[in-house]
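Asker: The sequence isn't on hand, but the structure is:
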């Protein structure tokens, strides 16, 4: 049976998302698909997995590296976020790209990706500014855009803190 759960995580909370997915798996719910905050799980109380999420452009060699070290590819979202799992009872459980330099580089890739999206969003609002008449719809769009900008700024601040942390290690 497929179970759907809605939960939002920011990219800077990737470790919390991994922990949550691992906890869901301990409860017998195993990730099979992810779409914009909706997680699709398959019920099976006989298994338990540990999850890992990686952010990067991927090719066959990348997926083969994970497979060779015992990680099963579950899902990819926007061809950047890749979800992997491995059985909990595995003896030599080791995350790939877990050294501080690799983790720092992952967060730096996230910053670059989200900067491009951030500037695209800003540019897309130029028409609104140029045609401003004070309509209710325009005010709603400006409020929504301001909310998204605040989330982006928080995201950049959180990612910067993580990058700084991993630089020190």
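Answerer: Looks like it arrived, so ask away. Because the structure is a prediction, the values reported are computed rather than measured. Residues are numbered from 1 along each chain as shown.
Asker: can we go C-alpha only for contacts and neighbour counts from here?
Answerer: Fine.
Asker: Can you tell me the SS state at residue 84?
Answerer: strand (DSSP: H, G, I helix; E, B strand; the rest coil).
Asker: Tell me where this protein has helices.
Answerer: For the chain, the helices defined by DSSP state H occupy 14-26, 60-68, 100-124, 126-130, 136-168.
Asker: Tell me which of the ones you listed sits most buried.
Answerer: helix 14-26 (a mean of 18; mean count of other Cα atoms under 10 Å).
Asker: Residue most distant from the centroid, the protein?
Answerer: residue 133 (37.7 Å; Cα atoms, centre = their mean).
Asker: and the comparison structure, right after this:
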């Protein structure tokens, strides 16, 4: 079975994947384009997601070996994404972070990921909007009557597409804030 889904929140993605696993599906592949591949199984699985900054081939093999030593299987995913997918049979020892420090480090990495992408989309939004607004049709605002409404309705889907980078800034700022809250709660206790 293949499913297409896009996520901007790593924890919601993990929750969705675990819901499918509880229904008797095993995840076999995840593409960078949001296509998830599953197969039916009788075993119960659990999946955990981890975000890692760029790892060299040697560091990635070491990182992978540590998880595999504890029974986790790596699911192939986009190499550039930074999100690593780990799955294993449900045995009631289903956490990938063994202590507060490693959980804290995870949220700190997530904050860096979210802020980096947020800044990237903010710069992209600035480049898109610095010389013009969302609507690019010349003379749109000087048109009147039915001609204005036809032009306005025609341009609106394009304006919504142009607003996508700004929406991404909002998503990544929200993701940063959520990770920051969890990070700071771990640091306080």
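Answerer: Arrived safely, thanks for sending. These numbers were taken from a predicted model, which means no experiment stands behind them.
Asker: where does the TM-score land?
Answerer: Remark: TM-score between the superposed chains equals 0.79 [TM-score structural alignment, normalised by the length of the first structure]; 162 aligned residues with a Cα RMSD of 2.5 Å.
Asker: nearest to residue 91 of the first structure, of the helices of the first structure?
Answerer: Minimum separation from residue 91 of the first structure across the helices of the first structure (Cα to Cα) falls at helix 60-68, 15.1 Å.
Asker: Mean distance of the closest one to its aligned residues in the second structure, please.
Answerer: Superposed on the second structure, helix 60-68 of the first structure shows a mean distance to its aligned partners of 0.6 Å (mean Cα distance after the TM-score superposition for the first structure).
Asker: Give me the contact list for that helix.
Answerer: 72-73, 96 (Cα atoms under 8 Å, 6 or more residues apart in numbering).
Asker: Turn those residues into JSON lines, columns for distance to residue 7 of the first structure and neighbour count.
Answerer: Converted to JSON lines, the contacts of helix 60-68 of the first structure look like this (distance: Cα to Cα, whole Å; neighbours: other Cα atoms under 10 Å):
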{"residue": "72", "distance to residue 7 of the first structure": "23", "neighbour count": "18"}
{"residue": "73", "distance to residue 7 of the first structure": "21", "neighbour count": "19"}
{"residue": "96", "distance to residue 7 of the first structure": "25", "neighbour count": "15"}
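Asker: wait, which of the residues you listed is closest to residue 162 of the first structure?
Answerer: Checking the contacts of helix 60-68 of the first structure one by one against residue 162 of the first structure (Cα to Cα), the nearest turns out to be residue 96, at 18.1 Å.
Asker: give me every residue that touches that closest one.
Answerer: Residue 96 of the first structure makes contact with residue 66 under the criterion Cα under 8 Å, 6+ apart.
Asker: about what we covered before: which one, of the helices of the first structure, ends up nearest to residue 51 of the first structure?
Answerer: helix 14-26 (5.4 Å).
Asker: Next, the angle from that closest one to helix 100-124.
Answerer: Inter-element angle recorded for helix 14-26 of the first structure and helix 100-124: 110 degrees (by axes from the mean of the first three to the mean of the last three Cα atoms, to 10 degrees).
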